[in-house]
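Undergrad: need a structure here:
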Amino acid sequence: MKKSIGLVAHDDKKELLAQWCANHREKLAEFDLYATGTTGAHIVEETELSITLLKSGPLGGDAQLGAMIVENKLDGLIFFIDALTAMPHDVDVKALIRLATLYDVPFACNRSTANAVLGLF
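TA: Predicted coordinates for the structure are as follows:
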């Protein structure tokens, strides 16, 4: 069975995540990929990877990824976080991070940890 990875990024980090995905396109193509709507659209445009697009983060995409974690349907989470900007849906972001931690899902919040998480699989 293919492993699955969730992809999400705050607005100022979407292009950085898309570039990271382009750099790791061959490896990422081996996974079932899920991404929040806007982030996923950026990644698809940059890489042409096959990605299941969820709702935008503030409209429930973060919650959808969280539900996938709880249902044991997500093997890793890569979430490029903008640590310098307050987010209106910060509660949703914290809930997603809490679930990844609680369910022991490998979680990356920047390029260095994303490289490490991808190397686990």
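
Undergrad: Please make it C-alpha for all contacts and neighbour counts, starting now.
TA: Noted.

Undergrad: Could you list the buried residues of the longest helix along the chain?
TA: Determined from DSSP state H, the single longest helix within the chain is helix 90-102. With burial defined by 16 or more other C-alpha atoms under 10 Å, the residues of helix 90-102 counted as buried are 92-93, 96-97, 99-100.

Undergrad: Please give the structure of this sequence too, so both can be compared:
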Amino acid sequence: MANTTLRFGLAANRLHHETYGAAIFEWLECSAAGIRQLGIELHTVGRTYDAIQRSDLLEAYPGLIRYPYGREGGLMKLVARVTEGRDGASPFDGAIYLIDPVDPSSIFPEALALKRQCITHGRPFVSTLMGAIEWIEVERLSTGLDPNPALQPMFDFTGQTLAMIAHDALKDQMVQFASVHFDLLSRFAMRVGTGTTSSRLNELAWSRGWPGEQPWVQPYLSGPLGGDAQIAELVLERRCQRVIFFEDPHVARQHEADIQLLERAVRVVTDKASCIASPAVAHKWATAMARLA
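TA: A predicted model of the protein is given here:
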């Protein structure tokens, strides 16, 4: 086991844990070995914990820790632990919350706050099956372990599309991220972006020697004019597998509905798409992915 214990909050909407074969079980079938290998603590909300126990996919695993049911405040407790540890423990390293986009509880205040606090503190907020499988591999690679060969198709970027979006206050950080990881991001078959972000990323690429007549990022409309919705359609059509969306959690956003639409699209195709929402998490992901070369 790793010397430093990773600690994640874990929850899943009813659709994703109600029957065997649901997303939580698909995740564990792919990732249970990695979870055990790293000794990850999973602080798990009531019904999700109960479902995992019935499945035996983490049988006798001491790192599976039960929290109250959601209606008893279990998800609220995860929010608190993402922001600050308790009894001398470190804060959680992130949260995995497998979201059913048509479940009303997915927009309860505690669900929205969990995502916001993860972004604020630079920790992963994982809401899709593909993202959950991917993130355990990111943690494995970050400790120097060999890649899981069974996941190679998931990380074949040559056949995938990456969306790159950033709110105004974070556009500089998106350009800096792209500059640091330019070679990795260039492996994707295509990159798409909205408005000003795509223009600035293309300027960066051309300064790096990318062919001047060819955009590095295919530009879509700005977010307020419908760019987020255009990219959401790509996601729904399985033509965009990864979204890196640097969200500013500290400002009110006039086109909030469009942002939520894109997030919802990613969750609709839960086994085919993932989303990263903060610079710190994106850098960790890209650093781990570079080790696959």
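
Undergrad: Longest helix in the second structure, by number of residues?
TA: In the second structure, taking DSSP H as the definition, the longest helix is helix 23-38.

Undergrad: can you tell me what part of the first structure that one aligns to?
TA: Under TM-score structural alignment, there is no match for helix 23-38 of the second structure anywhere in the first structure.

Undergrad: Helix or strand next in line after that helix, which one?
TA: Going down the chain from helix 23-38 of the second structure, the next helix or strand is strand 41-45, by DSSP states H and E.

Undergrad: so how many other residues sit close to the alignment partner in the first structure of Val243 of the second structure?
TA: Aligning on TM-score structural alignment places Val243 of the second structure opposite Leu77 in the first structure. Neighbourhood size, Leu77 of the first structure [other C-alpha atoms under 10 Å]: 28.

Undergrad: Report the contact partners of Leu77 of the first structure.
TA: Residues near Leu77 of the first structure by C-alpha atoms under 8 Å, 6 or more residues apart in numbering: 5-7, 100, 105-108.

Undergrad: now, which of those residues lie within helices?
TA: Using DSSP H, the subset of these located in helices is Ala100.

Undergrad: hey, where'd the helices end up in the stretch 151-293 of the second structure?
TA: Here the stretch 151-293 of the second structure has its helices, by DSSP state H, counting those that start in this stretch, at 171-180, 182-185, 195-207, 227-236, 256-268, 279-290.

Undergrad: Turn those helices into TSV, including distance to Pro219 of the second structure.
TA: Shown next, in TSV, are the helices of the stretch 151-293 of the second structure (distance: least, C-alpha to C-alpha, whole Å):
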stretch	distance to Pro219 of the second structure
helix 171-180	15
helix 182-185	16
helix 195-207	5
helix 227-236	9
helix 256-268	16
helix 279-290	21
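
Undergrad: Out of those helices, the one nearest Gln53 of the second structure is which?
TA: Closest of the helices of the stretch 151-293 of the second structure to Gln53 of the second structure is helix 256-268, at 24.7 Å (criterion: C-alpha to C-alpha).

Undergrad: Please tell me which residues of the first structure that closest one aligns onto.
TA: Counting by TM-score structural alignment, helix 256-268 of the second structure corresponds to 90-102 in the first structure.

Undergrad: Residues contacting that stretch from elsewhere in the structure, which ones?
TA: 58, 62-63, 65-66, 69-70, 77, 106-107.

Undergrad: Check the mean deviation of that stretch from the second structure.
TA: Stretch 90-102 of the first structure, aligned to the second structure and superposed, deviates on average by 1.0 Å (mean C-alpha distance after the TM-score superposition for the first structure).

Undergrad: next one: that stretch to chain centre, how far?
TA: From the chain centre to the centre of stretch 90-102 of the first structure is a distance of 12 Å (C-alpha atoms, centre = their mean, to the nearest Å).

Undergrad: what does stretch 88-97 of the first structure give?
TA: With C-alpha atoms, centre = their mean, you get 13 Å for stretch 88-97 of the first structure.

Undergrad: rewinding a little: quick one: which of the buried residues of helix 90-102 of the first structure is nearest Asn115 of the first structure?
TA: Asn115 of the first structure lies nearest to Ala100 out of the buried residues of helix 90-102 of the first structure, by C-alpha to C-alpha, at 17.3 Å.

Undergrad: For the alignment partner in the first structure of Val175 of the second structure, grab the count of nearby residues.
TA: Alignment note (TM-score structural alignment): Val175 of the second structure maps to Ala18 of the first structure. Using other C-alpha under 10 Å, Ala18 of the first structure is surrounded by 24 other residues.
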